[in-house]
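Q: Just a sequence and a predicted model for now, questions to come.
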Amino acid sequence: MPLIQGFSIDTIVNLAKATVLNPLALIVFLGYKAREADGWPERTGLVTTAYAFLSIYATTWLSNRWRNGLIPQRRLNSKTWPNEIVLVTGGAQGIAKSLSEKLAAKGANVAALDIVDFKSSHPNIKAYKCDISNYDDLKRIRSQIEKDFGGHVTMVANVAGLNNKSLILDLTPERVSRMIDVNLKSHFWTAMLFLPAMVKAKRGHFMSVASTMGFVGICHQSDYVATKHALVGMHESLHYEMQKMYKTPKVRMSTAIIGHTKTGLFEDFDVGPLGRFLGPKLEPSDVADQMLDAFESQDGKMILTPFMNNLTPSIKAHPWFTRDLIQAAAGGDGSYPSRPSASQLASSA
């Protein structure tokens, strides 16, 4: 069991970033060493480490600015948020519900969609029953949103998703089709229906929630992994289409690459003590905060949480024996209780 409940690698990283690895602390340290040496500080291990982390911070900043333009846009505020009409899918619960409420609290106009009937007490949120996997139903809702809010959707948060949690031989054609319809096709439908107005306005924000499994595959998740890999690739293409084809770089593309979260999709997902240390289960509200910050900053981003998602893409560059050790430590394989049936394992001889 964990040493401390909730203690994880993210606890260590966040503490370090707030103290000894804080950029200001590193600059003060290097300044002190320079004064002590009356010139450039001697290259000790600590000095080299300080230079290395400052380089990482600088590279990350420059990368974000290069992607979004060297001159940042002004953050949205209490005067500008009311001009935004934000579409949020899956708005009845979980991350989407939390995000809708946070957006509304900022003053945004929120159109929250879900396949079930639901209501919101916040006056800035209008709830719509909609099957987002159905293009015609979503098109009908678009017309209703424009009528209700008096304008076009300026931001989209594709949050809704399914998780079958099944080994491939336990899946049915109907379940696979439904997974692809909700977890992938719906993102194409929202792009095709809501991006045209953003392109004409030359600004907007289109965001989708992907997953750690957009980078790696694990047992019980072949259909889920396939849709999340596809989403990561889709957003890479859309970013370049906005930049180079439509000439609308201020139509931002963001992808939230998140680990397992405290929602119904992962309620019985158990990776074990080491897996929980490396990849702690996320609070929906914390994920919503990071998505809100991307919208508010008006920067396209790849949100990577928990911390290990910053390292996950590199796993494909490892030799298989190293990758298998990492994957075993993470605990994803076998994290769901189902196992192959006796009939599936029976010899045909």
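A: Noted; the coordinates are in hand. Numbering: from 1, shown residues only.

Q: From here on, just use CA atoms for contacts and neighbour counts.
A: Will do.

Q: wait, what's in contact with the closest residue to Thr261 other than its chain neighbours?
A: Counting by CA to CA, 6 or more residues apart in numbering, Thr261 lies nearest to Leu282, which is 4.4 Å off, once chain neighbours are set aside. The contact partners of Leu282, taken as CA atoms under 8 Å, 6 or more residues apart in numbering, are 259-262, 306.

Q: what's the answer for Asp268, then?
A: By CA under 8 Å, 6+ apart, the contact set of Asp268 is Tyr336.

Q: Could you grab the helix/strand/coil label for it?
A: Per DSSP: H, G, I helix; E, B strand; the rest coil, the secondary structure class of Asp268 is coil.

Q: Arg323 against Ile315, yeah?
A: Yes. Between Arg323 and Ile315 there is a contact under CA atoms under 8 Å: 6.2 Å.

Q: which one's the longest helix in the chain?
A: helix 45-68 (DSSP state H).

Q: Contacts for it next, please.
A: By CA under 8 Å, 6+ apart, the residues outside helix 45-68 that reach it are 21, 23, 26, 30, 41, 71-72, 249-250, 252, 299-301.

Q: what about Val86, which SS state?
A: Classification of Val86 using three-state DSSP returns strand.

Q: any idea how far it is from Leu231?
A: For Val86, the distance to Leu231 (CA to CA, to the nearest Å) stands at 20 Å.

Q: hang on, the earlier thing: among the contacts of helix 45-68, which are in strands?
A: In this view, the contacts of helix 45-68 that belong to strands under DSSP state E are Arg252.

Q: most neighbours, which of the contacts of helix 45-68?
A: Among these, Arg252 has the most neighbours (other CA atoms under 10 Å), with 26 neighbours.

Q: Relative to Gln73, how far out is that one?
A: Look at Arg252 and Gln73: by CA to CA, they are 12 Å apart.

Q: tell me the centre residue of this protein?
A: Geometric centre of the chain, nearest residue: Ala256, 1.3 Å, by CA atoms, centre = their mean.

Q: Confirm that that one lies within a helix, as I assumed.
A: No. The assignment for Ala256 by three-state DSSP gives strand, which leaves it out of any helix.

Q: wait, it sits on Gly300?
A: No. Judged on CA under 8 Å, Ala256 makes no contact with Gly300 at a distance of 10.6 Å.

Q: Next, work out how far apart Gly275 and Ser254 are.
A: Counting by CA to CA, the gap from Gly275 to Ser254 is 27 Å.

Q: Neighbour count: the two, which is higher?
A: Ser254 (24 against 19).

Q: contacting residues for the more buried one?
A: By CA under 8 Å, 6+ apart, the contact set of Ser254 is 205-208, 235, 294, 300-303.

Q: just Thr154 next, same as before
A: Thr154 touches 84-86, 197-198, 203-205, counting by CA under 8 Å, 6+ apart.

Q: try this one side by side with the last:
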Amino acid sequence: MIRSLGFVAALILLNSAWAFPGPNFLPLSEDQHELLVTILNWLLALCLVCEVNTELSRWAEDKWIWKDDKSVWNWGNEVAVITGGSKGIGAMVVKTLVSYGIRVAVLDVEPLSDVFLSEESNSINFYKCDITSRVQVHEAGEAIRSDFGSPSILVNNAGIGNANTILESSPEGLRTIFEVNLLSHWNTVQEFLPDMIAKKKGHIMSVASLAAFFGLAGMTDYSCTKAGLIAFHEGLTQELKHRYSCPQIKTTIVYPNWTRTRLIRAIEKGIRGPVMDPKDVAEAMAKQIISAKGGQVILGPNIAASIRALPTWLQEFIRDRMAHIVTVKATTAVA
């Protein structure tokens, strides 16, 4: 935003200079001068429209709350629940939140990895939990409230992926990926949201993917689960505003680009372009939480979110360019 405003200011100054040029300011004819001024005015108007549009979008994403009350957040007293927090992106999110003094409860089927330092252990509790089981999530929730108190932050990070075509996908594999990547969000939100509503404070973050914006050959099931998270995020946001009168509870959806985790190990050679480091994804997620703002976090080309607004031929061209990435058959991998 600062750069945009600076650009606007520069345009205004240049416009003034061209509108009232001093001697020998520019060796232009009168017609050329008028054309330059016209172009500059249109650029200035376009820049202002874009800036207004950006601010309106941010306002809408934050549930039309103009000014957030950050004073309600005391990071040393906050408790965060992170699914899939033992390894990969989730582990980096845990470490980053702990650095702010937040206590973290990790829900995972795998034990904590060795990336955690001994001094971090006092702020982290591990709960072995299959998040696809409503019973196990409830049992973990009871244990967390007993150990830490009611969580105010929920990061639904856990995710798995397959590298299979539609014809190669098994019923068991489909059921598992939908339960982990999408249906588990109902389990965790049903468990932890009521306390947030009672306190009118909380932040629920869903980790999707840029794959949510377009289906890719060889990973249709994964794209479907991440596209479903868009609807989940939007529906949750609407219900908080219009069913529970709690716009104060923040909702965020994160769209990482390809990230170097176990999820892409089998297909990484086919990826063209940069691959993100889990630490960079985690820092962006933590920054959103610490800023106490809701909305979208797109970690990649912003055009990805608008791909369906493009002409059909251009959409298909983009998908065709990515059809080579997933050409192997791989078993389920964890993010």
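A: Cool, the structure landed. What you are looking at is a predicted structure, and each value in this text was computed from that prediction instead of being measured.

Q: Could I get the TM-score for this pair?
A: The TM-score (TM-score structural alignment, normalised by the length of the second structure) is 0.85; 309 aligned residues with a CA RMSD of 2.4 Å.

Q: Quick one: the helices in the stretch 201-349 of the first structure, in order.
A: With DSSP state H, counting those that start in this stretch, the ranges of helices along the stretch 201-349 of the first structure come out as 222-240, 272-278, 284-297, 320-330, 342-345.

Q: Next: the stretch 51-200 of the first structure.
A: Using DSSP H, counting those that start in this stretch, helices in the stretch 51-200 of the first structure cover 94-106, 135-149, 173-180, 186-201.

Q: right, so of the ones you listed, which gets closest to Val13 of the first structure?
A: helix 94-106 (23.6 Å; CA to CA).

Q: can you tell me what part of the second structure that closest one aligns to?
A: The aligned range for helix 94-106 of the first structure in the second structure is 88-100, by TM-score structural alignment.

Q: Give me the ChimeraX select line for the contacts of Ser254 of the first structure, limited to the buried ones.
A: Typed into ChimeraX, the line below selects the buried ones among the contacts of Ser254 of the first structure, using 16 or more other CA atoms under 10 Å:
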select :205,206,207,208,235,294,300,301,302,303
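
Q: any idea how far Ser146 of the second structure is from the equivalent of the residue nearest to the centre of the first structure over in the second structure?
A: By TM-score structural alignment, Ala256 of the first structure lines up with Val254 in the second structure. Noted for Val254 of the second structure: a distance of 30 Å to Ser146 of the second structure, by CA to CA.

Q: circling back to that earlier point, is it possible to export the helices of the stretch 201-349 of the first structure to CSV including distance to Leu103 of the first structure?
A: Below are those laid out as CSV (distance: least, CA to CA, whole Å):
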stretch, distance to Leu103 of the first structure
helix 222-240, 23
helix 272-278, 30
helix 284-297, 7
helix 320-330, 34
helix 342-345, 48
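
Q: and of these, who's closest to Ala96 of the first structure?
A: helix 284-297 (7.4 Å).

Q: what about the equivalent of Tyr240 of the first structure over in the second structure, neighbour count?
A: In the second structure, the residue matched to Tyr240 of the first structure (TM-score structural alignment) is Gln238. Using other CA under 10 Å, Gln238 of the second structure has 16 neighbouring residues.

Q: cool, and Trp42 of the second structure?
A: Neighbour tally, Trp42 of the second structure, other CA under 10 Å: 12.

Q: Aligned against the first structure, show me the partner of Ala208 of the second structure.
A: Matched across to the first structure, Ala208 of the second structure falls on Ala210, judged by TM-score structural alignment.

Q: Pretty sure its match sits against Ala230.
A: No. Applying CA under 8 Å, one finds Ala210 of the first structure not in contact with Ala230, separated by 9.1 Å.

Q: So for those two, which residue has more residues nearby?
A: Ala210 (28 against 17).

Q: who's in contact with the more buried one?
A: 228-229, 231-232, 255-258.

Q: rerun that using 6 Å as the cut-off
A: By CA atoms under 6 Å, 6 or more residues apart in numbering, Ala210 of the first structure lies in contact with 228, 256-257.

Q: which of the helices of the stretch 51-200 of the first structure sits most buried?
A: Most buried of the helices of the stretch 51-200 of the first structure by mean neighbour count (mean count of other CA atoms under 10 Å) is helix 94-106; its value is a mean of 23.

Q: now that helix: how far from the chain's centre is it?
A: Put simply, helix 94-106 of the first structure sits 15 Å off its chain's centre (CA atoms, centre = their mean, to the nearest Å).

Q: who's in contact with Asp131 of the first structure?
A: For Asp131 of the first structure, the contact set (CA under 6 Å, 6+ apart) comprises Ile115.

Q: Tell me how far it lies from Gln298 of the first structure.
A: Asp131 of the first structure is 28 Å from Gln298 of the first structure, by CA to CA.

Q: what does Lys119 of the first structure give?
A: Per CA to CA, Lys119 of the first structure is found 29 Å from Gln298 of the first structure.

Q: Which one of those two is surrounded by more residues?
A: Taking Lys119 of the first structure and Gln298 together and counting by other CA under 10 Å, Gln298 has the greater number of neighbours (22 against 14).

Q: now for that one: what does it line up with in the second structure?
A: In the second structure, Gln298 of the first structure lines up with Ala292, judged by TM-score structural alignment.

Q: Just give the closest residue to its match, not the sequence neighbours.
A: Lys70 (6.5 Å).

Q: swap in Val72 of the second structure?
A: Lys201 (7.9 Å).

Q: Does the one you found touch Lys250 like I think?
A: No. Here Lys201 of the second structure does not reach Lys250: they are 7.9 Å apart, not a contact under CA atoms under 6 Å.

Q: mind checking how far stretch 47-55 of the first structure is from the chain centre?
A: Offset of stretch 47-55 of the first structure from its chain centre (CA atoms, centre = their mean): 29 Å.

Q: Give the buried residues for it.
A: Here stretch 47-55 of the first structure shows 50, 54 as buried, counting by 16+ other CA under 10 Å.

Q: What mean distance separates that stretch from the matching residues in the second structure?
A: Its aligned residues in the second structure lie a mean 3.8 Å from stretch 47-55 of the first structure after superposition (mean CA distance after the TM-score superposition for the first structure).

Q: residue in the second structure matching Ser338 of the first structure?
A: Using TM-score structural alignment, Ser338 of the first structure sits opposite Val328 in the second structure.

Q: and the nearest residue to that match once chain neighbours are set aside, how many residues sit next to it?
A: Sequence neighbours aside, Ala163 is the residue nearest to Val328 of the second structure in space, at 6.4 Å (criterion: CA to CA, 6+ apart). The local packing of Ala163 of the second structure (other CA under 10 Å) involves 26 other residues.

Q: May I have the residues that are in contact with Ala163 of the second structure?
A: Contact analysis of Ala163 of the second structure by CA under 6 Å, 6+ apart lists 218-219, 329-330.

Q: Noted, bye for now.
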